[in-house]
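Chemist: this one's structure only:
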């Protein structure tokens, strides 16, 4: 498990930028290679990628074997996925569609063991990979694992201060594409538009006021630099298929005479 090799919580508490890659393709072999790129971690996209839980199990193991934390963007804000992913050795779950304080509380309940939550016991893969006894794992699990609520709708933005104050929540994560679509009533995607950035600044303020990590999906250098300037520190830097596209384009350009 990731926690046996690195301490994600302490790393994020340092305040320095944590830039991670993003995967959509279901391949443990590819995940092991992506984890060896110069990024701080790898996130598996179970919502918009093609990755199901059986795929994620092998991918999480490959990422952890490479010495990187495995992060998972779950399919939805459901009660099953956080515990499953943590059982498999993930360090962090990012849950979409958390629009209210009540929904954030349900997320924490699903992700944390008592007294903080009601996560079901059975993380055998995580325990074995970490080399921890069941008692050791239980004592440290709530600290070793982190859960983020996505802020990507107008409703979530209106409730962001209440969501951020949810006990046990570790971070907020903005989906700027969905948020900008929502803010513009479907007019378009503006990841660095004026209204999007104003909304994202509000998310950062709510996170900081409650000691949470502020995260967002960046995707390219320009957007990442803009978000770092707002105070975000936990950023998705690049998607694996886009990295391949950029690499191929660069090679083709270099070959042209």
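Modeler: Structure's in. What do you need? As the structure is a computational prediction, the values presented were derived from the model and not from experiment. Residues are numbered from 1 along each chain as shown.
Chemist: contacts, neighbours, all on C-alpha from now
Modeler: Will do.
Chemist: can you count the residues close to residue 76?
Modeler: When counting by other Cα atoms under 10 Å, one arrives at 15 neighbours for residue 76.
Chemist: gap between it and residue 45?
Modeler: As judged by Cα to Cα, to the nearest Å, residue 76 and residue 45 stand 11 Å apart.
Chemist: can you pull up the most central residue in this protein?
Modeler: residue 94 (4.3 Å; Cα atoms, centre = their mean).
Chemist: now for the strand or helix carrying that residue, which elements pack on it?
Modeler: Per DSSP states H and E, residue 94 falls inside strand 92-95. Helices and strands touching strand 92-95, by 3 or more Cα pairs under 8 Å, 6 or more residues apart in numbering; DSSP states H and E, are strand 70-73, helix 81-88, strand 146-151.
Chemist: and of those, who's closest to residue 239?
Modeler: strand 70-73 (13.0 Å; Cα to Cα).
Chemist: I'd assumed residue 103 was in contact with residue 159.
Modeler: No. Using Cα atoms under 8 Å, residue 159 is not in contact with residue 103; the gap is 10.9 Å.
Chemist: show me what contacts residue 53?
Modeler: By Cα atoms under 8 Å, 6 or more residues apart in numbering, the residues touching residue 53 are 46, 85.
Chemist: and residue 117, by the same measure?
Modeler: Per Cα under 8 Å, 6+ apart, neighbours of residue 117: 108-111.
Chemist: in the protein, which spans are strands?
Modeler: Under the criterion DSSP state E, the chain contains strands at 18-23, 41-45, 70-73, 92-95, 146-151, 171-174, 213-217, 234-239.
Chemist: what about versus this one:
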């Protein structure tokens, strides 16, 4: 199902501030990570590592509204794209996240085309959707005036939907077909739990591999970007042979793993 209006895939808007979108459109490997710790300084440190996008985890992270706003501001000011993983698809949650100036939304556990369409509807201004306007903050995160932001937001903000359940996989072709959906992101841990009854997956289970392939095929069929979570750089290199983009672990795991490895050198 083709979109009847410009989207992130075919927009003619040029905005150098939108680093993740620009990297994806150039067909270069787009790198992200998750942050769950609420700190402006922490957000800045992560944003300065060379990533294209930083996913502010408001689903599972310890991040409230104040930290969400502050992290978006800090990340975007450094020329990196702040993406907010919201805690759910409710219209007020989507609007609140977008009003930070985020460059995209990641919405977890999308299971049907109807749910995907609702996310698009409440993420876009009229006439394509029902998003309301009333804040000066979103334009700041895009380096624009409010009128400029209003003209460009519908076609530059990334709508990223997570496929992470058996039902989501079953309906992934219809989900990917929804106009305004830009990117499918695989949540491998929840997907493994749903399909296998345990997590993490070993990675070679036939039902798990088949599900991954089905998600990638749906994205390719409908001209959408596709990505997934990986644990480290070497796995990212391998994954990018198939995916447009990856998120390399998250801050809490990265910090824990680094200290554990260093201390094990001292206390083997």
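Modeler: Good, I have the coordinates. Predicted model only: the values in this text are computed from it and were never measured.
Chemist: circling back: of the helices and strands packed on strand 92-95 of structure 1, give the one that comes closest to residue 98 of structure 1.
Modeler: strand 146-151 (5.8 Å).
Chemist: and the closest one, which residues are buried?
Modeler: 146-151 (16 or more other Cα atoms under 10 Å).
Chemist: a markdown table for those, including distance to residue 234 of structure 1?
Modeler: Shown next, in a markdown table, are the buried residues of strand 146-151 of structure 1 (distance: Cα to Cα, whole Å):
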| residue | distance to residue 234 of structure 1 |
| --- | --- |
| 146 | 12 |
| 147 | 13 |
| 148 | 11 |
| 149 | 13 |
| 150 | 13 |
| 151 | 14 |
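Chemist: from the residues you listed, pick the one nearest residue 230 of structure 1.
Modeler: Among the buried residues of strand 146-151 of structure 1, and counting by Cα to Cα, the member closest to residue 230 of structure 1 is residue 151, at 15.6 Å.
Chemist: alignment lookup: the closest one to structure 2.
Modeler: Superposed on structure 2 with TM-score structural alignment, residue 151 of structure 1 falls opposite residue 163.
Chemist: for residue 204 of structure 1, same thing?
Modeler: Aligned against structure 2 by TM-score structural alignment, residue 204 of structure 1 finds its counterpart in residue 216.
Chemist: kindly report the same for residue 88 of structure 1.
Modeler: So residue 88 of structure 1 corresponds to residue 100, using TM-score structural alignment.
Chemist: who's in contact with its match?
Modeler: Residue 100 of structure 2 touches 68-69, 72-73, 137-138, 141, counting by Cα under 8 Å, 6+ apart.
Chemist: also residue 15 of structure 2?
Modeler: Per Cα under 8 Å, 6+ apart, neighbours of residue 15 of structure 2: residue 142.
Chemist: against residue 83 of structure 1, how distant is residue 74 of structure 1?
Modeler: In this view, residue 74 of structure 1 and residue 83 of structure 1 are 11 Å apart by Cα to Cα.
Chemist: next one: residue 188 of structure 1 from residue 38 of structure 1, what distance?
Modeler: Using Cα to Cα, we find residue 188 of structure 1 at a distance of 32 Å from residue 38 of structure 1.
Chemist: over to residue 187 of structure 1?
Modeler: For residue 187 of structure 1 relative to residue 38 of structure 1 (Cα to Cα), the value is 36 Å.
Chemist: then residue 62 of structure 1?
Modeler: Remark: distance between residue 62 of structure 1 and residue 38 of structure 1 (Cα to Cα) = 16 Å.
Chemist: more neighbours: which of the two?
Modeler: Neighbour tally, residue 62 of structure 1 and residue 38, criterion other Cα under 10 Å: the higher count belongs to residue 62, 22 against 10.
Chemist: so that one touches residue 31, yeah?
Modeler: Yes. Judged on Cα under 8 Å, residue 62 of structure 1 makes contact with residue 31 at a distance of 6.3 Å.
Chemist: which stretches of the stretch 51-200 of structure 1 form helices?
Modeler: 53-65, 81-88, 101-111, 124-130, 134-144, 154-158, 160-164, 176-183, 194-209 (DSSP state H, counting those that start in this stretch).
Chemist: between those, which one is closest to residue 245 of structure 1.
Modeler: The nearest among these, by Cα to Cα, is helix 176-183 at 20.4 Å.
Chemist: once aligned to structure 2, how far is that closest one on average?
Modeler: Once superposed with structure 2, the aligned residues differ from helix 176-183 of structure 1 by a mean of 0.7 Å; criterion: mean Cα distance after the TM-score superposition for structure 1.
Chemist: how about the helices of the stretch 51-200 of structure 1, which one is nearest residue 215 of structure 1?
Modeler: helix 194-209 (8.4 Å).
Chemist: list the contacts of the closest one.
Modeler: Applying Cα under 8 Å, 6+ apart, the external contacts of helix 194-209 of structure 1 come out as 151, 157, 160-161, 164, 171-172, 174, 176, 179-180, 183, 190-191, 213-214, 230-232.
Chemist: what does stretch 178-195 of structure 2 give?
Modeler: Taking Cα under 8 Å, 6+ apart as the rule, stretch 178-195 of structure 2 contacts 1-4, 7-9, 113, 116-117, 120, 158-166, 175-176, 198-201, 207-208, 212, 215, 219, 224-229.
Chemist: now the residues you listed: which count as buried?
Modeler: In the contacts of stretch 178-195 of structure 2, the ones that pass as buried (16+ other Cα under 10 Å) are 7-9, 113, 116-117, 120, 158-166, 175-176, 201, 208, 212, 215, 219, 224-229.
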